[in-house]
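**Student:** sharing a model prediction with you, sequence too.
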Amino acid sequence: MAHHETLPGCLLITGTPGAGKTTVSRLVAERLPRAAQVDGDVFGLMLMSGRANMLDERGRWNPGPEGQRQLRLRMVNLCSVADNFAAAGFTPVADSVVETREELDFIAGRLHARPLMLVVLCPPLEVARHRNATRAVETRVDYDVAPLARNQRRELGGLGWWLDSGDQTPEETADLIVAEAARRAVVHRALPSPG
C-alpha cells in the first residue's frame, strides 16, 4: 500500500447512502501515514435502546424531534472523536451523511481540527442505488435517496469538492482524494471558528 504525505486537519467525506463514503474513507485512511477512520454511523449504532426511528410511516427519511436530537448527538461525538485523533497526530477521515448547510456549519463550529476538507461523493443516482441494493442487509437503507441527493446539492452546492465517483473503483477514488483533497476540498467560506 503506497503511503502518501499526510493531510492536515480533518477530511469529511459525505454523500448519499450508497455513494461509497465508508469504503472510500477507510481506503483514504489506509493510504495516509497516520490516520483514523471515524464512521458517523457507528455513533448511531452505539445506542442500544431508545434509538429513534428516522423514517415516517410511508418509509421516507423524516426524523422527528427526537431523531434530530440523536443525529445532532452523532455529530457532536463525530467531532469530539475526530478532534481527539487530530490532537494525537492522526488525520481524522470522517464519513457521515451531511445533508444541510446548517449541519455542516454545526460540524465546522464544533470541530477544532483545521483545515476542514469536505468531499461530497456524488456518483449518478442509479449507481448509488445499485451500490445500496447490493450491500450487506445491515448497512442497506430502505428509502429513496433521490430527495436527499437533491437537498444536498441545493444546500451544499458550492462548498468543498463534488466528486463523481461513478466510473471509478473505490481505490481510484481514494487515490484521487489523497492526491487532491488539500487543494480542492478545503472549505473556506463562512465557516465559524470553533468557540
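**Tutor:** All right, it came through fine.

**Student:** from now on I want contacts and neighbour counts done on CA atoms only, so please keep to that.
**Tutor:** Will do.

**Student:** show me the contacts for the nearest residue to residue 66 once chain neighbours are set aside.
**Tutor:** Spatially, and ignoring its direct neighbours in sequence, residue 66 is nearest to residue 52 (6.3 Å; CA to CA, 6 or more residues apart in numbering). By CA atoms under 8 Å, 6 or more residues apart in numbering, the residues touching residue 52 are 63, 66, 67, 70.

**Student:** from residue 151, how far off is residue 52?
**Tutor:** Per CA to CA, to the nearest Å, residue 52 is found 22 Å from residue 151.

**Student:** kindly report the same for residue 178.
**Tutor:** Noted for residue 178: a distance of 27 Å to residue 151, by CA to CA.

**Student:** more neighbours: which of those two?
**Tutor:** Neighbour totals were compared for residue 178 and residue 151, and residue 178 leads with 20 against 14 (other CA atoms under 10 Å).

**Student:** now the helix or strand residue 105 falls within: buried residues?
**Tutor:** Using DSSP states H and E, the element containing residue 105 is helix 101-110. Neighbour counts over helix 101-110 (16 or more other CA atoms under 10 Å) mark 101, 103, 104, 106, 107, 108, 110 as buried.

**Student:** ok, second structure coming up, stack it against the first:
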Amino acid sequence: MQMLNKGIYIVTGIMASGKSTIAQLLSEQFEQSVHVRGDLFRKMIVKGSIDMSPDDPQGAAEQLKLRYTIAAKVAEMYYKEGFAVVLQDIYLGKAVHSFLESFAAKPLYFITLNPNVKAIMEREKLRNKTGYSNWEIEPLYNILKNENPKSGLWIDSSDLTPEETAAEIIKRAESEARLA
C-alpha cells in the first residue's frame, strides 16, 4: 500500500462530509501523527461564542479567523516537533486563501471532501449529532463549490466508504493535494 509523506494535511468539507472520520484514518497512517480538530477551538469558548450563520452575525468572522489562526499555529508546532499533522475543519469561502497562506511549514496538502448533496443528507440523518441547525445543506454546499479555491485534491466521496476515501487520498495526495 502507498504511504503518505510527512507533512501537514488539511481536510475540509461541509458538515457531514466525513472530515473527522477521514482525518482520523489518515492520521493513523503515520508512525508519529496528530489529528487536530479545528472545531475544538470554537468549543473552548465558554461565554461569548458567535457561530457563523447565513445572516453573518457581527463578530463571527473575527472569531472564525481566530480559530483558523490557532489551528494553523498548533498544526505547525506539532509538525516542527516531528509529527505528521492532519488538520480538519470547515474551511470555506474567501477566508481559505489567507488561511492557507498563513502556513510557513511545508509540505502542505489541501484535501476537500465533496460528496453530493444527497449523500450529505443521508449522512446527516445517520449522525449522532445535528450539524444543520443554522445552515441548510444546499447553500453551504454552494459556498464550497463556488467560493473555495480549486487547488489541492477535491474528492467526491458520495459512493465511497471511509476506507475507500482514505485509500484514494493516499493514492492521489502527493500529485494532487500538495500545495507546496
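**Tutor:** Cool, got the structure. Model, not experiment: these values are computed from the prediction.

**Student:** ok so, going back, any idea how far the next helix or strand after the helix holding residue 105 of the first structure is from the chain center?
**Tutor:** Note on helix 101-110 of the first structure: by DSSP H and E, the next helix or strand toward the C-terminus is strand 116-121. What separates the centre of strand 116-121 of the first structure from the centre of its chain is 8 Å, taken as CA atoms, centre = their mean, to the nearest Å.

**Student:** tell me the residues of the second structure aligned with strand 116-121 of the first structure.
**Tutor:** Using TM-score structural alignment, strand 116-121 of the first structure lines up with residues 108-113 of the second structure.

**Student:** mean deviation of the matching stretch from the first structure?
**Tutor:** Compared with the first structure after fitting, stretch 108-113 of the second structure deviates on average by 1.0 Å (mean CA distance after the TM-score superposition for the first structure).

**Student:** how about residues contacting that stretch?
**Tutor:** 7-14, 17-19, 151-157, 173, 177-180.

**Student:** for the lengthiest helix in the first structure, packing partners?
**Tutor:** Secondary structure of the first structure per DSSP state H: the longest helix is helix 65-87. Judged by 3 or more CA pairs under 8 Å, 6 or more residues apart in numbering; DSSP states H and E, helix 65-87 of the first structure is in contact with strand 35-39, helix 40-45, strand 91-95, helix 101-110.

**Student:** so the first one matches what in the second structure?
**Tutor:** Meaning strand 35-39 of the first structure. On the second structure, the counterpart of strand 35-39 of the first structure by TM-score structural alignment is residues 33-37.

**Student:** just the buried residues from the contacts of stretch 108-113 of the second structure, in ChimeraX please.
**Tutor:** Only the buried entries of the contacts of stretch 108-113 of the second structure go into this ChimeraX selection, using 16+ other CA under 10 Å:
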select :7,8,9,10,11,12,13,14,17,18,19,152,153,154,155,157,173,177,178
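
**Student:** corresponding residue for residue 47 of the second structure in the first structure?
**Tutor:** Residue 47 of the second structure maps onto residue 49 of the first structure when the alignment is built from TM-score structural alignment.

**Student:** any idea which element its match lies in?
**Tutor:** Counting by DSSP H and E, residue 49 of the first structure is part of no helix or strand.

**Student:** try the one 4 residues further on
**Tutor:** Element membership for residue 53 of the first structure, per DSSP H and E: none, as it lies in no helix or strand.
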